[in-house]
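In: Next input, structure requested:
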Amino acid sequence: MKNKVFDTAAAALDGVLFDGMTIAAGGFGLCGIPELSIAAIREAGTKDLTVFSNNAGVDEFGLGLLLQTRQIKKMASSYVGENAEFMRQYLSGELELEFNPQGTLAERMRAGGAGIPGFYTKTGVGTVIAEGKEHKDFDGDTYILERGIVADLAIVKAWKADTTGNAVFRKTARNFNQPAATCGKICVMEVEEIVEPGELDSDAIHLPGIYVHRLVQGDHEKRIEQRTVRERA
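Out: All right, here's what the predicted structure looks like:
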């Protein structure tokens, strides 16, 4: 079996990146984001990227780092409210934006990973989301056609994985990482810990290793996006 483990994110992405590529990125807010891969892409200077991700990080972290360097051409996202540079680029016409309802975006990734080219959903009917999309009635209700996502590259983060790529996500970090990993033609996964095959409970595997092509273990900053505290009584 080909060795999937690489020493650094840059090494794991070597030979994979190219200008104009599409990338599916896992994570939610700043939770479970593939921060090592994002930093490596920034360092590589790969540009004109189309990125499918729930959000675009914040100004100084996550995908916001790639917005700073103008490496992202288009974002397909659900929530972009924490990133001032995102807003500036979009309002000035520098960044293309495709809004996706959050559940629709997750299902588009899942569908692409499952080999499903498209599906119908009620979500977005009668709104700008539905403009230009095929409409069809089922049992008296109107649905719109959404296309599955197949990206050139998936970058995701897991808690633990074995050397074959079988992975376990931790709590909220499971969100978009699992569907994003499946819809990439190549999946690069960064993890906090790599273990040997058999050390993970086979009934607790969230993502089978067949979806994962390259692995890297590293240290992660794990920032808090919005810190809310209670005043001391």
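In: can we go C-alpha only for contacts and neighbour counts from here?
Out: OK.
In: contacting residues around stretch 116-136?
Out: 99-101, 104, 108, 111, 141-149 (Cα atoms under 8 Å, 6 or more residues apart in numbering).
In: Now do the lengthiest helix in the chain: which elements does it pack against?
Out: Longest helix in the chain, counting residues (DSSP state H): helix 102-113. If you count contacts as 3 or more Cα pairs under 8 Å, 6 or more residues apart in numbering; DSSP states H and E, helix 102-113 packs onto strand 118-121, strand 141-147, helix 177-182.
In: returning to that earlier point: and the two most separated of the contacts of stretch 116-136?
Out: D141 and I149 (24.9 Å; Cα to Cα).
In: the more surrounded of those two?
Out: Between D141 and I149, counting by other Cα atoms under 10 Å, I149 is the more crowded of the two (29 against 9).
In: who's in contact with the more buried one?
Out: If you count contacts by Cα under 8 Å, 6+ apart, I149 has them with R108, M109, R110, A111, G112, G113, P117, C183.
In: do you know how far it is from Q217?
Out: 27 Å (Cα to Cα, to the nearest Å).
In: And for D14?
Out: Taken as Cα to Cα, the span from D14 to Q217 is 16 Å.
In: Next, the structure of the following sequence, for comparison with the previous one:
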Amino acid sequence: MSSAAAAVADIRDGASVMIGGFGTAGMPDELIDALIARGVGNLTIINNNAGNGETGVAALIKAGRVRKIICSFPRQSDSHHFDARYRAGEIELELVPQGNLAARIQAAGAGLGAIFTPTGYGTLLAEGKETREIDGKQYVLEHPIQADFALIKAHRGDRWGNLTYRKTARNFGPIMAMAAKCTIAQVAQIVPLGGIDPEIVVTPGIFVQRVVEIAPANATASA
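Out: Predicted coordinates:
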């Protein structure tokens, strides 16, 4: 894609959007900024947490574009925009333990109907959900989490969408790419076809529909 704005141009009001990142590591900030500039709202966001400080998911929440967030860690010391919106009843929260969040996203990517997990059994998070005893242990039925779009950040990519990641920036990107109808990846560098050794490809291009090159402001910055 020619730009971040072009990459997100068809994201509409009411869309569900997975956003990669663990805190700020691997957060596709430029794609999020482009989404904010686009002006769409009523979004359902799936992310590890509910934003940090003033950028990324926090900026999206501050702009009032998020109707619901599905995440594991809604509160940090700098999650003031989520706190304010939640206390005002302006944003819905679905709290999902981190292991369950990853497993449910993976289930969507694998085409599974549902999974049984012991996490959450006997707690408020299991209320109203099917439970089952399997080999003497209690489990909760959880449904896959899929999305219309996934916005992720990778280190290198080619025009077919094959991706590699840099260290901890990898986090949720690979599984979110598999669980969305349309995956948009911002990369620090687009290389020619064959420029990435197939043995080190983490996300195959079959799971990626759009790639946009956004070079780091600092050449040594993490991607």
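In: if we can go back for a sec, how about JSON lines for the contacts of I149 of the first structure, with distance to F86 of the first structure and neighbour count added?
Out: JSON lines is the format used below for those (distance: Cα to Cα, whole Å; neighbours: other Cα atoms under 10 Å):
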{"residue": "R108", "distance to F86 of the first structure": "23", "neighbour count": "26"}
{"residue": "M109", "distance to F86 of the first structure": "22", "neighbour count": "28"}
{"residue": "R110", "distance to F86 of the first structure": "26", "neighbour count": "22"}
{"residue": "A111", "distance to F86 of the first structure": "27", "neighbour count": "22"}
{"residue": "G112", "distance to F86 of the first structure": "26", "neighbour count": "21"}
{"residue": "G113", "distance to F86 of the first structure": "28", "neighbour count": "23"}
{"residue": "P117", "distance to F86 of the first structure": "29", "neighbour count": "14"}
{"residue": "C183", "distance to F86 of the first structure": "25", "neighbour count": "27"}
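In: Name the member of these with the shortest distance to F18 of the first structure.
Out: Proximity of those to F18 of the first structure (Cα to Cα) peaks at C183, which lies at 17.8 Å.
In: list the contacts for the closest residue in space to the closest one that isn't next to it in sequence?
Out: In space, and not counting its chain neighbours, C183 of the first structure is closest to G113: 3.9 Å by Cα to Cα, 6 or more residues apart in numbering. G113 of the first structure makes contact with I149, V150, P179, A180, A181, T182, C183, G184, according to Cα under 8 Å, 6+ apart.
In: neighbour-wise, which of those leads?
Out: Neighbour-wise, the contacts of G113 of the first structure (other Cα under 10 Å) top out at A180, 32 neighbours.
In: That one reaches K157, doesn't it?
Out: No. The criterion here is Cα atoms under 8 Å, and A180 of the first structure misses it with K157 at 10.2 Å.
In: Show me the common contact partners of these two, please.
Out: Counting by Cα under 8 Å, 6+ apart, the shared contacts of A180 of the first structure and K157 are G26.
In: what residues are up against the alignment partner in the first structure of T44 of the second structure?
Out: Alignment of T44 of the second structure against the first structure is given by TM-score structural alignment, with T50 as its counterpart. Going by Cα under 8 Å, 6+ apart, T50 of the first structure touches G20, M21, T22, I23, I72, K73, K74, M75, A76.
In: which stretches of the first structure form helices?
Out: Secondary structure of the first structure by DSSP H: the helices cover 9-13, 35-44, 64-68, 84-91, 102-113, 177-182.
In: Please tabulate those in JSON lines and include distance to A161 of the first structure as additional columns.
Out: What follows is the helices of the first structure, written out as JSON lines (distance: least, Cα to Cα, whole Å):
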{"stretch": "helix 9-13", "distance to A161 of the first structure": "15"}
{"stretch": "helix 35-44", "distance to A161 of the first structure": "16"}
{"stretch": "helix 64-68", "distance to A161 of the first structure": "26"}
{"stretch": "helix 84-91", "distance to A161 of the first structure": "33"}
{"stretch": "helix 102-113", "distance to A161 of the first structure": "20"}
{"stretch": "helix 177-182", "distance to A161 of the first structure": "13"}
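In: looking at those helices, which is buried most?
Out: Per residue and on average, the most neighbours among these fall to helix 177-182, with a mean of 28 (mean count of other Cα atoms under 10 Å).
In: whereabouts in the second structure does it align?
Out: Aligned using TM-score structural alignment, helix 177-182 of the first structure spans residues 173-178 in the second structure.
In: mean per-residue distance, that stretch to the first structure?
Out: Stretch 173-178 of the second structure, aligned to the first structure and superposed, deviates on average by 0.9 Å (mean Cα distance after the TM-score superposition for the first structure).
In: Farthest from the middle of the second structure: give me that residue.
Out: In the second structure, the greatest distance from the average C-alpha position (Cα atoms, centre = their mean) is reached by G136, at 34.5 Å.
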